[in-house]
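**Student:** sequence plus predicted model, see below.
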Amino acid sequence: MIIKKAAFVQSKTNYKDCPLPDKCEFAFIGRSNVGKSSLINMLTGQKGLAKTSAKPGKTQLINHFIINEKWYLVDLPGYGWAKVSKESKAKWEKMVKDYLTLRENLFCVFVLIDNRLEPQVIDIEFINWLGENGIPFSLIFTKYDKLSKTQANNNLLKFENEMSKTWQELPPRFVTSSETGFGKEEVLNYLDSMVKNFEEQKN
């Protein structure tokens, strides 16, 4: 897939106010500061499309972007928020979980995992929650360039081993670097196949 056009559509706090569910939709989510905005910008080829910040918790709304006039990319608030009040955290959590469980045209959730870290409980818990709710998802390991190839692959293997304790079959997974563009083509080709699949089901 070649992304020729990517544009911001809107930011909302409620899935009911999101664009009409008439196009295939993919959501991106991960722990705070996992590099989500950087990955979105890398995939779309637009550096300023999703706002990046060194401060965790920058994304606080459901952000819709229209891609090639055909499908939506959705930038969701991260989980494991840093220094925020319990009230704010609960509000964000409800907003995200309502969207994930009730948005009818959501085709797949991409869960971003920081490849520099060993398996984090919060990531595993969120993935298990998606499974319990029957929400299709794939994994994208970010920041692949920040470690040696051996270290990065060891962390990937540890994560897969941790998941294997509760999952009989592992989801599709990709390894990426927003700095080098590593993994971009693989992720875009996967998105392309799912968009085609959605359109076939629709027809």
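**Tutor:** Alright, I've got the coordinates.
**Student:** CA only for contacts and neighbour counts going forward, please
**Tutor:** Will do.
**Student:** neighbours of residue 69, just the number please.
**Tutor:** Applying other C-alpha atoms under 10 Å, we find 12 other residues in the vicinity of residue 69.
**Student:** what about versus this one:
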Amino acid sequence: MALNFQKAEFVRSAADKAHFLRDGLPQFAFAGRSNVGKSSVINRLLGRKNLAYVGASPGKTTQINYFLVDRKAYLVDLPGYGYAKVSRAEKERWGRLMDSYFQDEGEILTAGVLIVDIRHKPTADDVTMHDWFRQTGCPEIIVANKLDKLKKSQVEPALQLIRETLELTEEDALVPFSAEKGEGKDTLIRLLTEKCGE
């Protein structure tokens, strides 16, 4: 199924299970640490500057946000984790929200997109998120963002560290990406489009 990522619109925010979308369209869930540039990756994919909210301080996405692409699939922006200076109660609320999304009986998830920072070893939170995606049994794409911050010689060792930390196999999709420059965008769109057709 071909998807035109230029045709996208914000549909709704879900603060609880009752507001999850279950209309049968494919859903691609984007997850990542609060300061990893998740909203910037989504905006780059959609060719828009600020459709997904880019916060000056991390942790602004506190609900699950749905963006309809080409009226055929959703990009789902999950709350960022691990960095934001918010209360323990708020963090626990995010955790419950994420948990109920992943365990929804509607089996709403088509593929997961885990965004990590290419410059650093994936954190314990990244590994947990990766395990959540694996447990759902849905395909996962790892996006190594901030590629533009590395020299060419640093890229392969950085990708290798991500592969080892997340225990990726040759079959697992790992996309070096720059939300700033757009590198990796075409590859990620192709992978998402393939998952849509499966």
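**Tutor:** Okay, I see it. Just so we're clear, the structure is a prediction, and the values are computed from it rather than from any experiment.
**Student:** overlay the chains and give the TM-score.
**Tutor:** The TM-score (TM-score structural alignment, normalised by the length of structure 2) is 0.91; 195 aligned residues with a C-alpha RMSD of 1.7 Å.
**Student:** residue ranges of the strands in structure 2, please?
**Tutor:** When secondary structure is read from DSSP state E, structure 2 shows strands at 8-14, 27-32, 64-69, 73-77, 111-117, 140-145, 173-176.
**Student:** mean per-residue distance, the fourth one to structure 1?
**Tutor:** With both structures laid over each other, strand 73-77 of structure 2 and its partner residues in structure 1 are 0.6 Å apart on average (mean C-alpha distance after the TM-score superposition for structure 1).
**Student:** in structure 1, point out the residues matching that strand.
**Tutor:** Taking TM-score structural alignment as the measure, structure 1 aligns residues 71-75 with strand 73-77 of structure 2.
**Student:** ditto for the fifth one
**Tutor:** Residues 108-114 of structure 1 are where strand 111-117 of structure 2 lands when matched by TM-score structural alignment.
**Student:** which residues sit against the matching stretch?
**Tutor:** Residues external to stretch 108-114 of structure 1 that are found in contact with it (C-alpha atoms under 8 Å, 6 or more residues apart in numbering): 25-31, 34-36, 123, 127, 135-143.
**Student:** now the residues you listed: which count as buried?
**Tutor:** Neighbour counting by 16 or more other C-alpha atoms under 10 Å classes 25-31, 34-36, 123, 127, 137-143 among the contacts of stretch 108-114 of structure 1 as buried.
**Student:** on that earlier part again, reformat the strands of structure 2 as a markdown table; add distance to residue 42 of structure 2.
**Tutor:** Rendered in a markdown table, the data for the strands of structure 2 read as follows (distance: least, C-alpha to C-alpha, whole Å):
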| stretch | distance to residue 42 of structure 2 |
| --- | --- |
| strand 8-14 | 11 |
| strand 27-32 | 8 |
| strand 64-69 | 9 |
| strand 73-77 | 8 |
| strand 111-117 | 10 |
| strand 140-145 | 11 |
| strand 173-176 | 14 |
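**Student:** residue 62 of structure 2 versus the counterpart of residue 91 of structure 1 in structure 2, what's the distance?
**Tutor:** Under the alignment (TM-score structural alignment), residue 91 of structure 1 pairs with residue 93 of structure 2. As defined by C-alpha to C-alpha, to the nearest Å, residue 93 of structure 2 lies at a distance of 9 Å from residue 62 of structure 2.
**Student:** tell me which of those two has more neighbours.
**Tutor:** When neighbours are counted by other C-alpha under 10 Å, residue 62 comes out ahead of the other of residue 93 of structure 2 and residue 62, with 19 against 16.
**Student:** give me the nearest residue to that one, chain neighbours excluded.
**Tutor:** residue 79 (5.1 Å; C-alpha to C-alpha, 6 or more residues apart in numbering).
**Student:** could you do residue 165 of structure 2 as well?
**Tutor:** residue 122 (6.6 Å).
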